[in-house]
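*Asks:* The amino acid sequence is not available; the structure is as follows:
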């Protein structure tokens, strides 16, 4: 049996988990920073870094406690090495390096997007993953379609050429004076809205497998401008 302690600080959540044999989740602890960033209307990198520093020791201790193990039981450390916010990544990397040095443990740097892909192997109720597979990754500043033909064998089929989906949601929410994070706020507001009130363009289609959300974002900006400044509805 191999026990892995995973540490994640790529963006605005401090997280740690203990995984058995790379397949079974013994614990998973997440400290969210949504309330901190909501007052700024979006993600504030410096605030994120400081919050990681304050939370990481507590989060790791909680993950070990939930898994009913100690650091003496851990065989390998895994930590997000990117992509992500530079300051946030440094907090997790330096913490993991300190543990590795102090405990004499091997350490593995993990690509955070690859971590999203391999989370599919941690869903015990799901059917076994069989290659080849096409994976849609929509996470924060990333929107990608990837062909996976084997472990570590990736072909990028398409990605955003401007804003990622999550960025578009957050920017549009800010235009509409809705709270951060934008996705859930827009979804909740839309439940009370009129789906026929405005005609916005769809995201870019017909250009291979790439995405583009800037046109949709600009259309919303124009609609808000007409309503608030010119005081007439968009056509």
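*Replies:* Alright, I've got the coordinates. These numbers were taken from a predicted model, which means no experiment stands behind them. Residues are numbered from 1 along each chain as shown.
*Asks:* can we go C-alpha only for contacts and neighbour counts from here?
*Replies:* Will do.
*Asks:* burial of residue 104, as a residue count?
*Replies:* If you count neighbours by other Cα atoms under 10 Å, residue 104 ends up with 12.
*Asks:* and residue 7, what helix or strand is that in?
*Replies:* strand 3-8 (DSSP states H and E).
*Asks:* Tell me which other helices or strands that strand touches.
*Replies:* Other elements packing on strand 3-8 under the criterion 3 or more Cα pairs under 8 Å, 6 or more residues apart in numbering; DSSP states H and E are strand 13-20, strand 76-82, helix 86-103.
*Asks:* Relative to the whole chain's centre, how far out is that strand?
*Replies:* Relative to its parent chain, strand 3-8 has a centroid offset of 17 Å by Cα atoms, centre = their mean, to the nearest Å.
*Asks:* can you check stretch 183-198 too?
*Replies:* 23 Å.
*Asks:* Which of the residues in that stretch are classified as buried?
*Replies:* Using 16 or more other Cα atoms under 10 Å as the test for burial, stretch 183-198 gives 183, 185, 186.
*Asks:* out of those, which are inside helices?
*Replies:* When DSSP state H is applied, the buried residues of stretch 183-198 are split such that 183, 185, 186 fall in helices.
*Asks:* Hmm, the last one is touching residue 173, no?
*Replies:* Yes. Taking contact to mean Cα atoms under 8 Å, the distance of 6.4 Å between residue 186 and residue 173 places them in contact.
*Asks:* re the thing from before, looking at the ones in helices among the buried residues of stretch 183-198, which one is closest to residue 194?
*Replies:* Closest approach to residue 194 among those (Cα to Cα): residue 186, at 13.0 Å.
*Asks:* How about the contacts made by the closest one?
*Replies:* By Cα atoms under 8 Å, 6 or more residues apart in numbering, residue 186 lies in contact with 169, 173, 178.
*Asks:* Please compare the first structure with the one that follows:
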């Protein structure tokens, strides 16, 4: 059977994935990068070191599922966004491995951005890439972007419509979570804690101007309360998620929900059940088709890249 390989080395996770020609997952392996207790991130040099150490382990785990099959193409994330000024050394670890594999196997190598990889991970579940522009909401540890995506020969040409002017929704969640004593990245732990809150919590207002949100004010508010010891952790967690949603709702209202037909919501923050529920209801009210990644594939993973490799090779045979 023909298989297609994807690699992604982001700020949070080392990922490899193999899919069939129709996008079905054959193997998916990931290792979350290690952050010291109380830490809120890693230096780029530490990311490169961990990715370099992790990639052989992931390939060894994936190898048994590749046995007896033929890898026809490889795709890898090479930068955060598809822009000339978008660069992070962390992606060199995956790119170097992918180039080596493609050279030895004598197969095509495709490069896409990490942001495209996230949106393609959503599209993979439908085994198709739209032939018309669509909107995307990319919510991850370092990114809160509302974008307009246009499929082209290189992947997805993405234009940013709105987002955050300071910290991302993911950074807001992580910083509050770490202040509460949760491990980094804190998203899944904060969501678990928020479920323990039995009262309805309304989030704080989020300032937005010209499609640019600011979560720094609510984050400072939370940090002051936590430092004073004046918080219930479960309620603070629920408040944090409710505040994120208030901001996202304002962003969508200001930046064209009325013009949207499709919205692909991607990124690790979109793994959050509360936010998925709120966004689903919002899109239903506004008659927008919401596209979500399959369970487990909103967070950093390489399935979008693998799907792009399969899609490119499929186009050659048409």
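*Replies:* Happy to help now that I have it. A quick note: this is a predicted structure, and the numbers were derived from the prediction, not measured.
*Asks:* what's the TM-score for these two chains?
*Replies:* Overlay of the two chains. TM-score (TM-score structural alignment, normalised by the length of structure 1): 0.79; 221 aligned residues with a Cα RMSD of 2.9 Å.
*Asks:* could the helices and strands packed on strand 3-8 of structure 1 go into JSON lines alongside mean neighbour count and distance to residue 40 of structure 1?
*Replies:* Listed next are those as JSON lines, based on neighbours: other Cα atoms under 10 Å; distance: least, Cα to Cα, whole Å:
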{"stretch": "strand 13-20", "mean neighbour count": "24", "distance to residue 40 of structure 1": "16"}
{"stretch": "strand 76-82", "mean neighbour count": "21", "distance to residue 40 of structure 1": "24"}
{"stretch": "helix 86-103", "mean neighbour count": "18", "distance to residue 40 of structure 1": "18"}
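*Asks:* For the ones you listed, give me TSV that also has distance to residue 113 of structure 1.
*Replies:* Below are these laid out as TSV (distance: least, Cα to Cα, whole Å):
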stretch	distance to residue 113 of structure 1
strand 13-20	15
strand 76-82	8
helix 86-103	14
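*Asks:* Out of these, which gets nearest to residue 224 of structure 1?
*Replies:* Comparing the helices and strands packed on strand 3-8 of structure 1 by Cα to Cα, strand 13-20 comes nearest, at 31.5 Å.
*Asks:* Which residues outside the closest one are in contact with it?
*Replies:* By Cα under 8 Å, 6+ apart, the residues outside strand 13-20 of structure 1 that reach it are 1-9, 25-33, 52, 55-56, 59-60, 63-64, 67.
*Asks:* among those residues, which ones are buried?
*Replies:* 3-9, 25-31, 33, 52, 55-56, 59-60, 63-64, 67.
*Asks:* just so I have it, where are all the strands in the stretch 151-300 of structure 2?
*Replies:* 155-164, 207-209, 212-214, 262-266, 289-292 (DSSP state E, counting those that start in this stretch).
*Asks:* Let me have these in TSV, adding mean neighbour count as columns.
*Replies:* Below are those laid out as TSV (neighbours: other Cα atoms under 10 Å):
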stretch	mean neighbour count
strand 155-164	20
strand 207-209	17
strand 212-214	21
strand 262-266	23
strand 289-292	19
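*Asks:* how about the corresponding residue of structure 1 for residue 226 of structure 2, what does it touch?
*Replies:* Matched across to structure 1, residue 226 of structure 2 falls on residue 224, judged by TM-score structural alignment. Shown in contact with residue 224 of structure 1 (Cα under 8 Å, 6+ apart): 175, 176.
*Asks:* Now do residue 58 of structure 1: how many residues are near it, please.
*Replies:* 14.
*Asks:* Which position in structure 2 pairs with it?
*Replies:* Checking TM-score structural alignment: residue 58 of structure 1 goes with residue 57.
*Asks:* What of residue 135 of structure 1?
*Replies:* Matched to structure 2 by TM-score structural alignment, residue 135 of structure 1 sits across from residue 136.
*Asks:* helix/strand/coil for that match?
*Replies:* strand (DSSP: H, G, I helix; E, B strand; the rest coil).
*Asks:* For residue 208 of structure 2, see how far away it is.
*Replies:* 19 Å (Cα to Cα, to the nearest Å).
*Asks:* Same check on residue 182 of structure 2?
*Replies:* On the measure of Cα to Cα, residue 182 of structure 2 and residue 208 of structure 2 end up 28 Å apart.
*Asks:* what do you get for residue 52 of structure 2?
*Replies:* Counting by Cα to Cα - residue 52 of structure 2 and residue 208 of structure 2 are separated by 40 Å.
*Asks:* Thank you, goodbye.
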